[in-house]
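> 3D, please:
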Amino acid sequence: MMSNLFSVFDPSTNIFNFSLNWLSTILGIFFLPIYFWLIPNRYTFFWNFILNKLHNEFKILLKNSNGSTFIFISLFSFVLFNNFLGIFPYIFTSTSHLTMTLSISLSFWLAFMIFGWLKNSQHMFSHLIPQGTPPILMPFMVLIETISNIIRPGTLAVRLTANMIAGHLLMTLLGNTGPSMPNYLIMFLIFTQILLLILESAVAIIQSYVIAILSTLYSSETN
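Sure thing, here's the model as predicted:
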C-alpha cells in the first residue's frame, strides 16, 4: 500500500543499489536503427518531415546556425522519447524527476553562459539593460535581468517535471478509484482515462518542443 501518492514516481527496481528504472531513459535508442537501416517507410518520411521543420524553425532563431540546430533537435528527440514512453504501463518516466530535467537544463544553460560571457561579453552586458530604459531604472533592470537569467534552468526543469507529474498523478488517482466504483461508472472511468491518455500524449509532444525552443532562444541571446 502506498504511504505517499508521489511514491508511484519513485525508482523501485534495483540491483546492488543501482536503480534499473533509469535504464528506460535509453529506450529511445531502439527506435533509431529503424531510421537508419530499414527501407524508407511512412515512419521514416514522417520523422524526416518533423526534423526538417524543426531545423528550418531553429535556423531562423539562430542567426549563425552552422549545424548547431542539430543539438536542439537531438534535445527535442531525447525528451520526446522519454515523455512519450513514460505513458506506457510499467515504463519509468525519467523526465518526471528533477534529477534528469535539471541536469539537462543546467548543462545547457552553463554552456550558453560560459560561451556568451567569454566570446560576446559586450553583447551579454547589453542584454542586461533593455533598449529605451530610463537611467534611473537601469540598476533595477540589471538586477531583474540577472535574476531572470539565473532562474532559467530552474524554470525549464520545473516546467517539464510538473507537466509530466500532473497528468500521471491524475491518471493514478482515477485508476485507484476503479475498484471501489460501481459497475455502471466503470465505462465512464475508462473513457475518462482514454481522454487523459490522449491529453498526456499531446503534453509529452508539446513539452519536448517547448524545452527545445526555449533552449534555442536562450542560445540565440548569446550570439
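> For the rest of this, base every contact and every neighbour count on C-alpha atoms.
Will do.
> OK, contacts around residue 44?
By CA atoms under 8 Å, 6 or more residues apart in numbering, the contact set of residue 44 is residue 35.
> Which neighbouring elements make contact with the longest helix seen in the chain?
Criterion DSSP state H: the longest helix present in the chain is helix 183-220. Helix 183-220 sits against helix 42-61, helix 69-85, helix 98-119, helix 152-176, with contacts defined as 3 or more CA pairs under 8 Å, 6 or more residues apart in numbering; DSSP states H and E.
> make it 6 Å
helix 69-85 (3 or more CA pairs under 6 Å, 6 or more residues apart in numbering; DSSP states H and E).
> next one: the helix it packs on to chain centre, how far?
Here the centre of helix 69-85 is set off from its chain's centre by 8 Å, with CA atoms, centre = their mean, to the nearest Å.
> Tell me which residues are up against that helix.
28, 55, 58, 204-205, 208, 212 (CA atoms under 6 Å, 6 or more residues apart in numbering).
> Please generate a structure for the following sequence too, so the two can be compared:
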Amino acid sequence: MTNLFSTFDPTTSIMSLSLNWLSTSLGLLILPISFWFLPSRTLMMWNTITLTLHKEFKTILGPSSHQGSTFLFIALFSFILFNNFMGLFPYVFTSSSHLTFTLTLALPLWLAFMLYGWLNHTQHMLAHLVPTGTPGPLMPFMVCIETISNMIRPGTLAVRLMANMVAGHLLLTLLGSTGPTLSYTMLSLLMVGQIMLLMLESAVAVIQSYVFAVLTTLYSSEVT
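You can find the predicted model right below:
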C-alpha cells in the first residue's frame, strides 16, 4: 500500500526543489494563448461557462453582495478545474489530490469569511448559531453543534476534493497495474474500462471544482 500511494508523492526534485508543484502554474502559460487569436469556439464556450457561473453565483450571493465578488469564485472554479484536468494526463503531478493544495484554498477563504462576518455583522452571526424555531432547552446544544459545523467547514471542503481525486486516480492505477498479466481479450476489456473510468474522472474533475466553488459561495453568502 505504501508503494501504491507513493504515486501521489511529490518526490521528483532537482537541486533539492520539488518541481512537481509547477503543474499548478502551467495555466499561466496556456491562458494567454486565448488572447492571441480571434475568438474561437473553445473561447466562446468558456465565455458561456463563466457567464453562467457568474449569474448563478450572483443569485446565491444575493442583491446585497459587493460588485465583482463573483469573479473570485469563478477564478477559484477555473483554478481547481485546470488542476483536476492536468492530473488526468500521464506523468503529470495531481496537485489537487493533496491536502497541502486543498487546505491552502479552503482555510484562508473560510477564515476571511468568518473574520468579516464577526467583525461587521456580529448580531447576524450570533443569531445564525440558533436556527429559527429552536426550543429554549435545546439552544445551548444547537450553539455547540452550529459552532462545530462552522469549524469543520474548511476541513470538509479540502478532504472532499482531495479524496475524490485520490480515489479515481487510485482506481485507474490499480486496474492499469494488472495489464501485463492479462490475456489479449481481457486487456481489450481493460482498455475499454480504463477509457470509461477516464471519462468518469473528467466528469468528477468538473463536478468537484463546481461543488468547491458553490459551497464557498454559500459560506460567503451566510456572512453578508
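> returning to what we had before: where in structure 2 does the longest helix of structure 1 fall?
With TM-score structural alignment applied, helix 183-220 of structure 1 matches the range 184-221 in structure 2.
> Superposed on structure 1, what's the mean shift for that stretch?
Once the two models are superposed, stretch 184-221 of structure 2 sits on average 0.3 Å from its counterpart in structure 1 (mean CA distance after the TM-score superposition for structure 1).
> buried ones in that stretch?
187, 190, 194, 197-198, 201-202, 204-206, 208-210, 212-214, 216-217, 219-221 (16 or more other CA atoms under 10 Å).
> Could you report the distance from residue 119 of structure 2 to residue 186 of structure 2?
Per CA to CA, to the nearest Å, residue 119 of structure 2 is found 62 Å from residue 186 of structure 2.
> burial of the residue nearest to residue 222 of structure 1 when sequence neighbours are not counted, as a residue count?
Of all residues not flanking residue 222 of structure 1 in the chain, residue 116 sits nearest, at 4.6 Å (CA to CA, 6 or more residues apart in numbering). Counted with other CA atoms under 10 Å, residues neighbouring residue 116 of structure 1 total 20.
> ok, now the one 4 residues further on?
Other residues within reach of residue 120 of structure 1 by the criterion other CA under 10 Å amount to 14.
> likewise the one 5 residues further on?
Applying the criterion other CA under 10 Å, we find 12 residues in the vicinity of residue 125 of structure 1.
> thinking again about what came up before, what lines up with the residue nearest to residue 222 of structure 1 in structure 2?
For residue 116 of structure 1, the aligned residue in structure 2 is residue 117 (criterion: TM-score structural alignment).
> so that match touches residue 223, yeah?
Yes. If you go by CA atoms under 6 Å, residue 117 of structure 2 and residue 223 touch, sitting 4.7 Å apart.
> re earlier: what distance separates the longest helix of structure 1 from the middle of the whole chain?
12 Å.
> In terms of helix, strand or coil, where does residue 37 of structure 2 fall?
Secondary structure for residue 37 of structure 2, judged by DSSP: H, G, I helix; E, B strand; the rest coil, is coil.
> okay, now residue 16 of structure 2: neighbour count?
7.
> number of nearby residues for residue 35 of structure 1?
So residue 35 of structure 1, with other CA under 10 Å, has 16 neighbours.
> What separation do you get for it and residue 121 of structure 1?
41 Å.
> How many residues are close by residue 171 of structure 1?
Residues near residue 171 of structure 1, counting by other CA under 10 Å: 17.
> Repeat that for residue 113 of structure 1.
19.
> Next, count neighbours for the residue nearest to it when sequence neighbours are not counted.
The spatially closest residue to residue 113 of structure 1, leaving aside those adjacent along the chain, is residue 222, at 7.4 Å (CA to CA, 6+ apart). By other CA under 10 Å, 20 other residues sit near residue 222 of structure 1.
> Okay, residue 222 of structure 1 and residue 59 of structure 1: tell me how far apart.
Between residue 222 of structure 1 and residue 59 of structure 1 the computed distance is 15 Å (CA to CA).
> Who's the closest spatial neighbour of residue 57 of structure 2, skipping the chain neighbours?
Residue 57 of structure 2 sits nearest to residue 70 (CA to CA, 6+ apart), 5.9 Å away.
> Look up how far residue 50 of structure 2 lies from the one you found.
Counting by CA to CA, the gap from residue 70 of structure 2 to residue 50 of structure 2 is 10 Å.
> neighbour count winner among these two?
Each of residue 70 of structure 2 and residue 50 has its neighbours counted (other CA under 10 Å); residue 70 has more, 22 against 18.
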